[in-house]
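> next comes the sequence, and after it the predicted model I'd like to discuss.
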Amino acid sequence: MNATRWVILCCAYGASLLSTAILGFPTRSVSWQQWGGLALSWAILGVVAGFVVPRFWRMSPRLPIWIAAGLVGALAVSHLQLRVPQMARNDLSLLVPQLEGLATVRGQILNMPTLNRKQNVRFLLAAETVNDRAISGKVYVTVPLLQGTGLVPRQGITIRGILYQPKPAAHPGAFDFQGFLARQGVFSGLKGYSVESLTEAPWGWWQIRSRIIRAQVRWLGSPTGQLVSSIVLGRRAVDLPDDIREAFIQAGLAHVLAASGFHVSLLLGVILVLTRNLAGGTRLWIGMVALSIYVGLTGVQASVMRAVIMGCGALVGLATERKVKPLGLLLLAATLLLLCNPLWIWDLGFQLSFLATLGLMVTTPRIVEKLDWLPPTIATLIAVPLAASLWTLPLLLYVFNTVATYSIPINILTTPLISAISLGGMVSALVALIFPLAGSAIAWLLYYPAQILIAIVQFFTHLPGHSWAVGKIELWQLFLVYGAIFLIWQLKHVRRYWGGILLFCILLIIAPIYYNHLTRVQITVLPTQPLPAIVLEDRGKVSLINSGDEDTVRYTVLPFLRNRGINSLHFAIDPQYDLQQGWSSIFEDLSVKTFFAIPEREKSGIKDTKGAKYQPLKAGQTIKLGSALTLKVMHTSPSVFQLKTQEGQWLLVDWQVPQPQNPNPTIQSVPIAQSEILLWSGETLKPEWLKTIQPKVVITTSEKTVPDPQKQIQLYATERDGSVQWQLGKGFEANIETTDLNNSIL
């Protein structure tokens, strides 16, 4: 069978796995009937292609190959379905509703414990018993730092803590914690308080990693030492400080902190240079051993395995003195990985690694040709990040809804530094295995390059507009953009119009988002505690009431605004006497035109409003939020707002007792009016309030706030329902739908 036939079969396998997106996979559960229907569709498509394609492609293979391709596609869909993690009959998660209070779980640690943002230790545990009852399943564990220090993979432990069910995304743009864990076969979580070791720490790759990291941190200090180790081993193996990690992500340098093909290529290049005088077979074995050790140190990751397979293919080509086709090798690597684990088709690391490598292969030479007026070294330095960005940017926009504005210039400027640090870090790591002090001395030479790298990243991330929220793009837009990119790559007569096609792709992404932004009238109540953050969109003008603390802004408010493509606020309103600490982060990330706050507090505690105009918030004040929404301040202690829309009137009440300026508020002391919608936070909502306001819809932070809701009242609780949205002409919608965890794995 010739190469063309193999390419068709491999492409059919990969394309069929991608086609599962039609079913909504991996963001929602899929029934077996849908899986079967998709598999049958591929089998039929293979037969149809066998009759249709030869009419347009003179060199097309015969009918049996196309039938085989259809069968491969059908088998690929079935393979993926079989590999989807399923909950066992005695899975620990099934007992969570029955277990109240503390539970004792015994099991074995599955991965290297690391620190989360709250400086707690996190890891996965293969559970064996709970309260001396035999169970199975994996559980996501967090324990205090002192309890988790010294824990290592494959160690047996007993943990006392509280079991819980991971929560799904509570609002658009939120991190889907439940889905993230479910993709790893984890359906429950455990917040541990005490840990007891049952076995001694076994030997493992973690010991070598720890030896390398200690040697590099010894004289480099923190965070420089962790940064160098992260560049060499990947951030999964190193506890890098949050501020450094976030800065690199915002700058568009997240790939620098991840073990990737760049590191494998650099390692392989050094090995080939050092072994250039040896026989081909010897170079092959040395290279494969080195790559195997690197995989052991970094862990099995899709991006690393892709590069390792391609590296092994290149080594085999050198040993046998045969020419290797890079594109064929990339396709082979992708197919082998997906045969081993078809779920990797939806792994972001795999997708970015494949697209970036493809871009480097097919686009870099063409960009270098266009830059022939520059010295070759500089032209290549510019072409490499530009080519990789062109192929990965649409996917990054689809996943993160934002673009790092200065990503390409930062990558161009930092490539020499990153190469030097990576190479020096690898040498330091190798020497540290033999003589740690010598490894520390070599790592010390990287201090100033690492400091310069950090300074460049911090400089660009503090520039105005360093990150631009584009908004959520749909799957059909993503496929159309990549379809256009593939047409430019494959068809010469289309390539002549690459500028127009590029403009079409930009408009295809931006136009629908900004059309919705300019026409949408929507109110979103975000699931924040103790007060709900409220985002009001009125045909291009956006306002925010309440910010919450810094964690609320980071994990709830900003992700939602990015999902909406919002980069500025017309009005920011803080009705609280106690300063909400999240406003500083809001002013840092968004452009705010006007900031309303209680006069007695004004801007105390906020260091820099970044040019936002301050306005006092007073009772009786009316704020026109746009053409369809008007906000009136009814009272400031407690906070009572009246919000008028074209479809009814809202009453926003924050009933916190006692109030700073009104210790014992009563219904008689606060001006209220009948309203169709009541947004209530604070103390329990009393029946006399419902009788006076007579709402048709009540929105609260907790359903316990309304102990006896009337039947004619529609009740939403953000704690249960996630974010609650009202849109002009469409009514209300809750973000979280009740699902059966047994049927929903992603």
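In hand now; what should we look at?
> please make it C-alpha for all contacts and neighbour counts, starting now.
OK.
> would you mark the buried spots in the longest strand along the chain?
Criterion DSSP state E: the longest strand present in the chain is strand 186-197. Buried residues in strand 186-197, defined by neighbour count with 16 or more other CA atoms under 10 Å: Val186, Phe187, Ser188, Gly189, Leu190, Lys191, Gly192, Val195.
> got those as JSON lines, with distance to Trp583 columns?
JSON lines is the format used below for the buried residues of strand 186-197 (distance: CA to CA, whole Å):
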{"residue": "Val186", "distance to Trp583": "35"}
{"residue": "Phe187", "distance to Trp583": "35"}
{"residue": "Ser188", "distance to Trp583": "34"}
{"residue": "Gly189", "distance to Trp583": "31"}
{"residue": "Leu190", "distance to Trp583": "32"}
{"residue": "Lys191", "distance to Trp583": "30"}
{"residue": "Gly192", "distance to Trp583": "32"}
{"residue": "Val195", "distance to Trp583": "38"}
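> second one coming, line it up with the first:
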Amino acid sequence: MRGQVSVPDRPANFGNFDYNTYLRRQGIQYLLLPRPEGITVISRGEGSFPVAHALKVKESMLAVIKDTLPTDQAGMLQSLLFGERAALDTDILQQLEKSGVVHLLAVSGLHVGFVAGLGYGLGRLLKWSPRFSALVSGLVAGFYLMVIGFRASVLRAGIMLWIGILGLLLNRRSDSITALSGAGLLLLLVQPGFLFTPGFQLSFGATWGILYLSPLLVRALSFLPRWLACSLAVSSAAQLATGPILAYHFCGIATWSVFNNLVAVPLAGAIMSLGLISCGAGLFFLPLARLLAATNSILITLFLKITAISASLPFAYLYVPPPRPAFLVVYYALLVLLPRLVAARGDGKGGNIYCRVAAVVLVFFLLFSWIFPFLGSGYLEVTFLSVGAGDAVVVTLPGGRTYLVDAGPGGLEQGYDAGANVIVPYLRRQGVRRLELIFLTHPHQDHWGGLAEVTAGIPVGGIVFSKLFKPEEYGLTDTFTIPFFEVGAGDKLDLGRGVECEVLHPPATPLTGTNDDCNNNSLVLLLRMGAVSFLLTGDLEEAGEKYMLQYNRVPQAVILKVAHHGARNSNGREFLEQIRPSLAAISTGPNSSGHPHRETLERLDLLGIKIYRTDVDGAIKIRTDGKRVWVEKARGEGK
């Protein structure tokens, strides 16, 4: 085999999934992109017999599902049974996320438990002894693991199941917490990288919460009927244990999930059980599978209706910034301490004073570590996001108020939307709940294409544009109910907290007859805090630069957003000499225009300007207190 060897890229934006680290934790250092003509097939194999047979059974079962259910319902059952999310409609997936039951699609201990339960129930139905039935359930679960793949969550469940079965066979009681610890230790000895994966953390976290906290919660809910108290306790314990983990990895919490799971989990269990029986029947007699699938179709429809209603409830899903490590440490310390606190309170002797003092201190630190990020950093932060061949600049004031300059490429015809894929996820990870204003420098798709997704995902106070940008011509006034504001050269905005924004271009009468009137009438903004200023130039070209020079509208600035992605006919020498920046940020990505052009890079270099590029450095975050400047790159060390 021949091909090109490469090192996996670091994430292009802060907080993105780190594919490089993910692979390294699995012992993979390099990627090979093979050339089709360089591949020679020497021989073919099917792998080990058990796994190969299990995969064939899986393919046959998937075919039965597709043949017996409508497309949407087939995708739902495939996801529930085998974790095949690619078959699930995107809208349904979002619905399950907002209702807090998406964990049912992550094949885990719940699924292994259902399968093992079916195996055990079958054994008892056939009058087999409890021990032999348990052994059968373990073998059935083992075969299921081969079908779905050996993931951390299912391996945990499989190991715990077999520890329990061995205890039954040897007449030894198995302690669940010990079994959980043993399963975790065994998995981490084999693959230490599991520790940092969401699947491992959520699976072990939920199981620990159920085992450790649910007895306490059952006692607290003793005024309820036993079945309801147990159900609520299990659901609440799992949510308490996994809530911060979900917030850390996915920046969101489904607020009604405890109650939704009371209905969703038993219903999903019935759907899975009937689905497995239907698939098994379909391997031998398809008409029977269709009859069973017709019944299952009713259950799946009910499941989707319930989750749709719960996802539409007020505050069904709250986006939150990922909690800081200090918060996580204190939070889980409190969870561990909780049963001891309750026991100390009920001992009739005033309780353990040391335990109570520790709890008070932990609660104080918990609240402080939660509130601290919302207090603001005290710095002006300007982040040039890596959105490919386009622009998107996030401006965060001391105190946290946030603005956006341009919204990157996007739209249906682009096949990629910076708003949905980059900007909104970044803002949510930063804890941004509202954009005060969005500045659109000019009406080119690579600068405003992601606007619709941004406004759909984050509340926006208003959209600012220049005279050349006519929102009604682009259907924006029909699409958005957000206020629009027109600005031009000479306008000034006091953004607050000592930060000023001055509009330097375009003039009251737009430039015409240039090489590109749209680019040359770009909105040019000067952000200033103390002695530090940022010049944001949109896609300004030579004609626009000459006009600004002619009318003395080119200020000095410490940081320059290089115009037009570093195009050859932008960023002229005289223009750069007038600005005299120390740092220059180029927002660019793969493109057919040759941006940034070699001559532009040479001009910047000759003037001693430090260059940062989003296609090389990833997102560029520049922080200032009005006197000093710090630079942080998504791909590399800050300077």
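Structure's in. What do you need? Not measured: the values here are computed from a predicted model.
> now the longest strand of structure 1: how far from the chain's centre is it?
24 Å (CA atoms, centre = their mean, to the nearest Å).
> same question for stretch 624-640 of structure 1.
Once both centres are worked out by CA atoms, centre = their mean, stretch 624-640 of structure 1 turns out to sit 35 Å from its chain's centre.
> likewise for stretch 487-500 of structure 2?
Computed by CA atoms, centre = their mean, the separation of stretch 487-500 of structure 2 from the middle of its chain amounts to 34 Å.
> buried set for the one helix or strand Leu366 of structure 2 maps to?
Secondary structure assigned from DSSP states H and E places Leu366 of structure 2 in helix 353-371. Going by neighbour count (16+ other CA under 10 Å), the buried part of helix 353-371 of structure 2 is Arg356, Ala359, Leu362, Val363, Phe365, Leu366, Ser369, Trp370.
> could you export these as a markdown table, including distance to Leu607 of structure 2?
As requested, those are exported to a markdown table (distance: CA to CA, whole Å):
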| residue | distance to Leu607 of structure 2 |
| --- | --- |
| Arg356 | 64 |
| Ala359 | 59 |
| Leu362 | 54 |
| Val363 | 54 |
| Phe365 | 49 |
| Leu366 | 50 |
| Ser369 | 44 |
| Trp370 | 45 |
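> burial count for Lys58 of structure 2?
Lys58 of structure 2 is flanked by 18 other residues according to other CA atoms under 10 Å.
> ok, and the closest non-adjacent residue to it?
In space, and not counting its chain neighbours, Lys58 of structure 2 is closest to Val147: 6.0 Å by CA to CA, 6 or more residues apart in numbering.
> and the counterpart of the one you found in structure 1, which helix or strand is it part of?
With TM-score structural alignment as the criterion, the equivalent of Val147 of structure 2 in structure 1 is Leu297. Secondary structure assignment for Leu297 of structure 1, by DSSP H and E: helix 280-298.
> matching Tyr426 of structure 2 against structure 1, which residue comes up?
Using TM-score structural alignment, Tyr426 of structure 2 lines up with Phe560 in structure 1.
> so how far is Gly376 of structure 2 from the residue positioned nearest the centre of structure 2?
If you average the C-alpha coordinates of structure 2 and look for the closest C-alpha using CA atoms, centre = their mean, you land on Phe250, 4.5 Å from that point. Counting by CA to CA, to the nearest Å, the separation of Phe250 of structure 2 from Gly376 of structure 2 is 22 Å.
> just to revisit the earlier point, and the helix or strand that the longest strand of structure 1 is followed by, how far out from the chain's middle?
Scanning forward in sequence from strand 186-197 of structure 1 by DSSP H and E, the next helix or strand is helix 205-220. The offset between the C-alpha centroid of helix 205-220 of structure 1 and the centroid of the whole chain comes to 28 Å, using CA atoms, centre = their mean.
> helix 205-220 of structure 1 vs helix 280-298, what angle?
Going by axes from the mean of the first three to the mean of the last three CA atoms, to 10 degrees, helix 205-220 of structure 1 is angled at 80 degrees with respect to helix 280-298.
> what residues sit buried inside helix 205-220 of structure 1?
Along helix 205-220 of structure 1, these residues count as buried under the neighbour rule (16+ other CA under 10 Å): Trp206, Arg209, Ile212, Ile213, Arg214, Ala215, Gln216, Val217, Arg218, Trp219, Leu220.
> repeat that for stretch 35-52 of structure 2.
For stretch 35-52 of structure 2, a neighbour-count test (16+ other CA under 10 Å) marks Val51 as buried.
> which elements pack onto the helix holding Leu366 of structure 2?
helix 325-345 (3 or more CA pairs under 8 Å, 6 or more residues apart in numbering; DSSP states H and E).
> quick one, helices of the stretch 451-600 of structure 2?
Along the stretch 451-600 of structure 2, counting by DSSP state H, counting those that start in this stretch, helices occupy 451-457, 476-479, 517-520, 542-550, 573-579, 598-606.
> mind putting these into JSON lines with distance to Arg10 of structure 2 and mean neighbour count?
Formatted as JSON lines, the entries for these read as follows, by distance: least, CA to CA, whole Å; neighbours: other CA atoms under 10 Å:
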{"stretch": "helix 451-457", "distance to Arg10 of structure 2": "24", "mean neighbour count": "20"}
{"stretch": "helix 476-479", "distance to Arg10 of structure 2": "36", "mean neighbour count": "12"}
{"stretch": "helix 517-520", "distance to Arg10 of structure 2": "32", "mean neighbour count": "22"}
{"stretch": "helix 542-550", "distance to Arg10 of structure 2": "35", "mean neighbour count": "18"}
{"stretch": "helix 573-579", "distance to Arg10 of structure 2": "31", "mean neighbour count": "16"}
{"stretch": "helix 598-606", "distance to Arg10 of structure 2": "24", "mean neighbour count": "15"}
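> quick check: which of these is nearest to Ile559 of structure 2?
With CA to CA, the closest approach to Ile559 of structure 2 among the helices of the stretch 451-600 of structure 2 belongs to helix 573-579: 9.1 Å.
> what does the closest one correspond to over in structure 1?
Helix 573-579 of structure 2 covers residues 687-693 of structure 1 once aligned (TM-score structural alignment).
> ok, residues contacting the matching stretch?
By CA atoms under 8 Å, 6 or more residues apart in numbering, the residues outside stretch 687-693 of structure 1 that reach it are Ile667, Ile672, Ala673, Gln674, Ser675, Leu678.
> and the residues you listed, which is closest to Ser407 of structure 1?
Ranked by distance to Ser407 of structure 1 (CA to CA), the contacts of stretch 687-693 of structure 1 are led by Leu678 at 44.8 Å.
> mind checking what the closest one lines up with in structure 2?
With the correspondence set by TM-score structural alignment, Leu678 of structure 1 lines up against Leu560 in structure 2.
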